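> have a look at this prediction, sequence included:
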Amino acid sequence: MHDVYLSLGANLGDRKQALRKAIMALKKDSEISVQQISNLYQTAPVGGVKQDDFYNCALYLRTSLTPTALLVKLQQIEAAGKRQRKVHWGPRTIDLDILLYDNLKIKTQSLTIPHSQMHRRAFVLIPLLEITTGKLHQRTLILLQNLGDQQQIEKIGSVFDEANRVEKD
């Protein structure tokens, strides 16, 4: 089994429900075990495209899938969530990114691990900090401190309320 960290985001439609559906799709996959879910954060968009704020969270999961197979699975979940790729860094119903996969370093046309922009994004680092431990937690904290407080991010609670609680495997 491999240790993987994901970043999830949505800013179109029912953002919280889109994140819930994506997490539930991951939970239903027999080759994926969702271990931890960060709190939910509301964040301003980055990249210069005028759009609504995002809801973001991070996940820690264990999987037997290869990085490429996991990417395909995430893209299938995005497609089921009606994700459209019209504008780079534009609005989206759901966005699932692989941040870290074990200690692998991969750079292909379709996949870069560690995620190439995570060190520049508070909306990635703050939720990630919640679900990491040990050396990874320390590295995430240093990245966040180096970033400073230039990005607006507001903690808004749990992705799943008591009525929609997701239990660990």
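Yep, that arrived.
> please count neighbours and contacts with C-alpha atoms only from this point.
Will do.
> packing partners of whichever helix or strand K155 is part of?
Assigned by DSSP states H and E, K155 falls within strand 153-157. Helices and strands touching strand 153-157, by 3 or more C-alpha pairs under 8 Å, 6 or more residues apart in numbering; DSSP states H and E, are strand 40-43.
> mind checking how far the strand it packs on is from the chain centre?
Relative to the centre of its chain, strand 40-43 is centred 11 Å away, using C-alpha atoms, centre = their mean, to the nearest Å.
> equivalent analysis for stretch 21-28, please.
In terms of C-alpha atoms, centre = their mean, the centre of stretch 21-28 is set 13 Å apart from its chain centre.
> got another, please set it beside the one above:
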Amino acid sequence: MMLNKALEYTTVYLLLGGNLGNREENLDLAISLIGNDIGDLEAISSVYETAAWGKKDQPAFLNQAVAVKTSLAAVEVLQKALNIEHMLGRVRKEKWGERLIDIDLIFFGNEAINIENLLHIPHPQMQFRKFVMAPMAEIAPQMIHPVLGKSVLDIYKNITDDLAVRKV
């Protein structure tokens, strides 16, 4: 006899970005695929435009954050996100280089996960990057960073990154 086991769901926060091709369409396609492959979309931020970070001699990025309710494990979400990037034409050439689409895992519920050379959640650089924190503050201002113990909104308000981030 098999017992029915209720699925456990976690809200995962993803940051999408890209600076090549039709940037808006790439974000829309990624969000659609995330809804199909990862879970139910709970929140979608506005689109933000930001000058390139890290490697600055490239076109401006569009970024958007999404919250997704999923029954997948964090590593499975990562694999699905990488598959979506690949389906949309992402080619990894250089760190911080130009890209059609990028999907980063920012939070996985309130978990702290560190799998060397594979997955670090919360995203280890998020608190230093305004282009991450602006859309995250829009959709999850009260979310508490499980390592820093501060809300997303508090982190955003106190960020020292001076890169201009503009709501589109």
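Yes, it's here. Just so you know, these numbers come straight off a predicted model, no measurement behind them.
> give me the residues contacting the strand holding K155 of the first structure.
39-44, 122-123 (C-alpha atoms under 8 Å, 6 or more residues apart in numbering).
> can you pick out the most distant pair from these?
The span of those, defined through C-alpha to C-alpha, is set by N39 and A44 at 16.4 Å.
> count residues in the vicinity of Y101 of the first structure, would you?
22 (other C-alpha atoms under 10 Å).
> which one of the contacts of strand 153-157 of the first structure is nearest to R85 of the first structure?
Once C-alpha to C-alpha is applied, the member of the contacts of strand 153-157 of the first structure that ends up nearest R85 of the first structure is A44, at 19.2 Å.
> identify the residue of the second structure aligned to the closest one.
Taking TM-score structural alignment, A44 of the first structure has A51 as its aligned residue in the second structure.
> of N39 and A44 of the first structure, which one has the most company?
Each of N39 of the first structure and A44 has its neighbours counted (other C-alpha under 10 Å); N39 has more, 20 against 16.
> what about the residue mapped onto Q79 of the second structure from the first structure, distance to I156 of the first structure?
Aligning on TM-score structural alignment places Q79 of the second structure opposite V72 in the first structure. Distance of V72 of the first structure to I156 of the first structure, computed by C-alpha to C-alpha, to the nearest Å: 30 Å.
> so T11 of the second structure, which state does it fall into?
Under the three-state scheme (DSSP: H, G, I helix; E, B strand; the rest coil), T11 of the second structure adopts strand.
> so how far is L41 of the second structure from it?
From T11 of the second structure to L41 of the second structure the distance is 9 Å (C-alpha to C-alpha).
> same thing with T160 of the second structure?
Counting by C-alpha to C-alpha, the gap from T160 of the second structure to L41 of the second structure is 30 Å.
> one more: I159 of the second structure?
27 Å.
> same deal with N110 of the second structure?
Counting by C-alpha to C-alpha, the gap from N110 of the second structure to L41 of the second structure is 18 Å.
> now P59 of the second structure
29 Å.
> ok, the two, which is more surrounded?
Neighbours were counted for P59 of the second structure and for L41 using other C-alpha under 10 Å; L41 has more, 18 against 14.
> what do we get in the first structure for that one?
So L41 of the second structure corresponds to V34, using TM-score structural alignment.
> so its match touches A25, yeah?
No. Using C-alpha atoms under 8 Å, V34 of the first structure is not in contact with A25, being 10.4 Å away.
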